[in-house]
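Novice: need the 3D shape of this:
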Amino acid sequence: MSAPRLNPPFRAEHIGSLLRPTELYQKRALFEEKKCTPQELEAVEDEAIKRVVKMQQELGFKGITDGELRRGMFFEGVFETMEGMTFVPNRPLSEFKEYVPFISMMKAFGMTEFPSIFCTGKIKRTVSWYAKQFEYLKTLVPPEEVKNIKVTICPPTWFHQRHGSDLTYDLSIYKNDDEYFSDLAKAYREEIAHLYSLGCRNIQFDDATFCFLCDDRMIKGMKESSVDHTSLLETYIKAMNWCVQGREADLCVGIHMCRGNFKGGVHYSEGGYAPVAQKLFQDLDVNCFYLEYDNERSGDFQPLKYLPLNKVAVLGLVTTKTPQLESVEELKARIYEAADIISEGVPPRSKQDALNQLCLSPQCGFASVWEGNPLTEEDERKKLGLVAEVAKQVWG
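Specialist: This is a model prediction of the structure:
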């Protein structure tokens, strides 16, 4: 049995977020200081998005994004827009789970509070999250390329992991996780269907919650807190599957498995994919997995042996955290190494079929928060150009 070619994703991919061009960076800084209006910011965003779209087109990328240039943080635009969700600007860290690595890091720095969300009522999607942004992006690509535009969305599990089943939602509103995620998934399905009606055929979930379940520190802390990490993994897979249930057959859904990418490119979690790979690859209802593999904390390729025949792994081999360029030959060698492991996996397949199940990308976005990673726009272009060149040499 041959592994199918899925298109999208494309051989050369990027995760979604891009560095803010200088003009936008400066305007965003003013906006954060309340020194310019949303309308003034939006005008600069429009021009910056034109610029980053042109860059992607020039480099040969098909899965065009707006670089998330309208977001302060990658997850903005979802939870805070829904009825039933209350934004808490100064939520005490005592209401966060300390076993989550970045929470313990914040406490070590002496922080006592952090912005978050609390579910205070029945969840309902009343406005579209990203339709306006998608419609603008449509005007910047040829009509035949609209289907390739990629929209990135945070996962339904984003706030739940940091607060747990006891502090994510009002227990008088939702009695358990299934009730909470059921209504949340309905909102996600409505948004996905709306985007599809506008021409979107490519959606990527940016998820850090699964990689946290690969971190020994997190698992140790969960056990000490009597939280069953295996059960939580199953809950999160179910929640994600509910979000994409019933989608159209030609909608490509991917998930980026992220280890954190905060200000300056700081990561939060460590550890290879082995603890979650078999269940994720086989049970998560997505078309492709964007996997971070840029350094030793990512582990080896052995978990790829569980990749089913009908799914794609996008190897994030090019780091976005430093400007140093990787070697073309080393990248090619790593791609072929991954293909060898997949070919000997469950079930086995030819090396060519295994290679056809792979794509190449940077390991993460360049700016998951608006301040971005410690690279220049020229560094970013070189990194993306490297991805495109290696993909061309490997797959033609």
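Novice: rest of the way, CA atoms for contacts and neighbours
Specialist: Noted.
Novice: is the spatially most central residue of the chain in a helix, a strand, or coil?
Specialist: Averaging the C-alpha coordinates of the chain gives a centre point, and the residue nearest to it by Cα atoms, centre = their mean is residue 206 (1.6 Å). With DSSP: H, G, I helix; E, B strand; the rest coil as the basis, residue 206 sits in strand.
Novice: my guess is it contacts residue 258, does it?
Specialist: Yes. Residue 206 lies in contact with residue 258 (Cα atoms under 8 Å); the separation is 7.0 Å.
Novice: that older thread, ok, the residue nearest to the centre of the chain - contacts?
Specialist: Taking Cα atoms under 8 Å, 6 or more residues apart in numbering as the contact definition, residue 206 lies against 152, 153, 154, 155, 255, 256, 257, 258.
Novice: in what helix or strand does the residue lying farthest from the centre of the chain lie?
Specialist: Within the chain, residue 172 marks the point farthest from the mean C-alpha position, 31.6 Å out by Cα atoms, centre = their mean. Taking DSSP states H and E as the definition, residue 172 sits outside all helices and strands.
Novice: for comparison, sequence B:
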Amino acid sequence: MSGSERFLLVGSLLRPDELQTYNREIESRDDITYPFYDDLEGYAETEGKAVSEVVNKQIEAGIPEVTDGEFQRSIWHLDFVWGLDGVERSIGDSGWKFQNDTDGFEEGTFETRKDIDVKVVATLHSNNHTFIDHYKRVSEEAGDHSVKLTIPSPAQIYNEFVRSMSDENGYSNDVYPTTDDLGEGLVQAWKEFVDEYTAVGGEVLQFDDCTWALFSKDNPIGYYTQDGATDETVKAHAEKLVSLNNAVVDYAHEKGLTVYTHNCRGNYGSRYAMGGSYEHVANYFLANQNYDRFYLEWDDDRAGNLVALEAFKDKPETEVVIGFLSSKKSGLADKEAVLAELEEAAKYIPKDKLYLSHQCGFASCDGGNDLTHEQQWNKIKQGQGIAQAFWGE
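Specialist: The predicted model follows:
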């Protein structure tokens, strides 16, 4: 089956076994230095071969915009942070908490990998960032084919840093004494990366961002469940994150980049992190951020009603990619149900601005979701077929 211009990939794909051998060693060691190539013999060569193969696999499959499958990183967002000057990586005492039961919610039933602790130890800078070499490798392999690079949003990392540098007494850091200082430092580092990216011909940048469900009143572990939370305090924090993201997005636009965002509620080994519907955050996340394209997770009831898409009514040029398909499940989707969902979404988003995807990538962290490579590509093929049926390609 040929590809579809209306079916898109979020970014990550399942890693091959030979690359996973190195991934597991990286996960267990904090005596090695990012990007780890000098510490692990054969890692760079194995990674390069895997990237070449996955780029060509996507092109052959008819994917409109290709990535490296995120093969050149361990964790969807932290490798980018490790590549900044001024950051210290370490293995923590605990990992993130995800949900074992995909049909219900019980906080903290599954603990992830623990090499997730990050701390700011010097002024943040993007200086010869490793992701620039990653992009160049993919671009050279892809030739004339469109390439996008995925990185975390500054808002995502702002939240990560505040969490990792806070204790019972609150936030504390010698380099950035206040959270406002931290936000300014992050924006500056992201702008420096934008400069590096455009200098080597980068055209499309995607900011991955899992923060927004935390602002939903129906999220069992969101900000509204914290002591002392009010509409005013939550709104102020949301506006802070919007301003951080928009500062970089607007700068990237000035430099000629097209900028996307992807949002989900966590994706780790076919598990999710939290609930939280879009209706409660639409006026912040959807209406007020200046992205050219939004990838939205909508593969189950946690996302809420599609009426949240009304937030785009005053943004006629914005493209919306709806993740009605699930990368967490090994089986194929109900085609007719997805077509019906697309019809409903088209009531809010013009059909020529609408796209289909899975709710997230297949391997946000290098361990990947619980399915085989064959099942992954079968799900991609089905997505292309559904898109062809809906858009009449």
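Novice: TM-score of the superposed pair?
Specialist: Put the two chains on top of each other and the TM-score (TM-score structural alignment, normalised by the length of structure 2) is 0.84; 366 aligned residues with a Cα RMSD of 3.0 Å.
Novice: endpoints of stretch 5-19 of structure 2, how far apart?
Specialist: End-to-end distance of stretch 5-19 of structure 2: 30 Å, with Cα to Cα, to the nearest Å as the criterion.
Novice: what are the buried residues along that stretch?
Specialist: Applying a neighbour-count criterion of 16 or more other Cα atoms under 10 Å, the buried positions in stretch 5-19 of structure 2 are 5, 6, 7, 8, 9, 10, 11, 12, 13, 14, 15, 19.
Novice: my guess is the third one contacts residue 390. True?
Specialist: No. Distance between residue 7 of structure 2 and residue 390: 10.5 Å, which falls outside the contact criterion (Cα under 8 Å).
Novice: can you give me the strands in structure 1?
Specialist: Counting by DSSP state E, one finds strands in structure 1 at the ranges 83-92, 113-124, 151-153, 202-207, 252-257, 288-292, 312-318, 358-362.
Novice: and residue 231 of structure 1, which of the ones you listed is closest to it?
Specialist: For residue 231 of structure 1, the closest of the strands of structure 1 is strand 202-207, at 17.8 Å, according to Cα to Cα.
Novice: residue range for the closest one in structure 2?
Specialist: The aligned range for strand 202-207 of structure 1 in structure 2 is 204-209, by TM-score structural alignment.
Novice: for structure 2, what's the longest helix?
Specialist: helix 231-254 (DSSP state H).
Novice: so how many other residues sit close to the alignment partner in structure 1 of residue 337 of structure 2?
Specialist: Using TM-score structural alignment as the criterion, the counterpart of residue 337 of structure 2 in structure 1 is residue 330. Using other Cα atoms under 10 Å, residue 330 of structure 1 has 11 other residues around it.
Novice: what distance do you get for residue 330 of structure 1 to residue 298 of structure 1?
Specialist: When distances are taken as Cα to Cα, residue 330 of structure 1 and residue 298 of structure 1 turn out to be 17 Å apart.
Novice: what of residue 235 of structure 1?
Specialist: For residue 235 of structure 1, the distance to residue 298 of structure 1 (Cα to Cα) stands at 24 Å.
Novice: what's the answer for residue 175 of structure 1, then?
Specialist: Counting by Cα to Cα, the gap from residue 175 of structure 1 to residue 298 of structure 1 is 37 Å.
Novice: okay, those two: which has more neighbours?
Specialist: Using other Cα under 10 Å, the more surrounded residue of residue 175 of structure 1 and residue 298 is residue 298, with 19 against 13.
Novice: correct me if wrong: that one contacts residue 272.
Specialist: Yes. Between residue 298 of structure 1 and residue 272 there is a contact under Cα under 8 Å: 4.8 Å.
Novice: aligned partner of residue 267 of structure 1 in structure 2?
Specialist: Taking TM-score structural alignment as the criterion, the aligned counterpart of residue 267 of structure 1 in structure 2 is residue 272.
Novice: which residues touch that match?
Specialist: 98, 99, 100, 102, 265, 266 are the contacts of residue 272 of structure 2 under Cα under 8 Å, 6+ apart.
Novice: ok, 6 Å please
Specialist: 98, 99, 266 (Cα atoms under 6 Å, 6 or more residues apart in numbering).
Novice: of those residues, which are reproduced in structure 1?
Specialist: Contacts conserved in structure 1 for the contacts of residue 272 of structure 2, using both residues aligned by TM-score structural alignment, their matches' Cα atoms under 6 Å: residue 266.
Novice: now a ChimeraX select for only the buried ones of the contacts of residue 272 of structure 2.
Specialist: In ChimeraX, the members of the contacts of residue 272 of structure 2 classed as buried (16+ other Cα under 10 Å) are selected with the following command:
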select :98,99,266
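Novice: any idea what residue 56 of structure 1 aligns with in structure 2?
Specialist: Mapped onto structure 2 by TM-score structural alignment, residue 56 of structure 1 lines up with residue 58.
Novice: distance of that match relative to residue 370 of structure 2?
Specialist: Taking Cα to Cα as the measure, residue 58 of structure 2 and residue 370 of structure 2 are separated by 21 Å.
Novice: how deep is residue 283 of structure 1 tucked in, by neighbour count?
Specialist: Neighbourhood size, residue 283 of structure 1 [other Cα under 10 Å]: 14.
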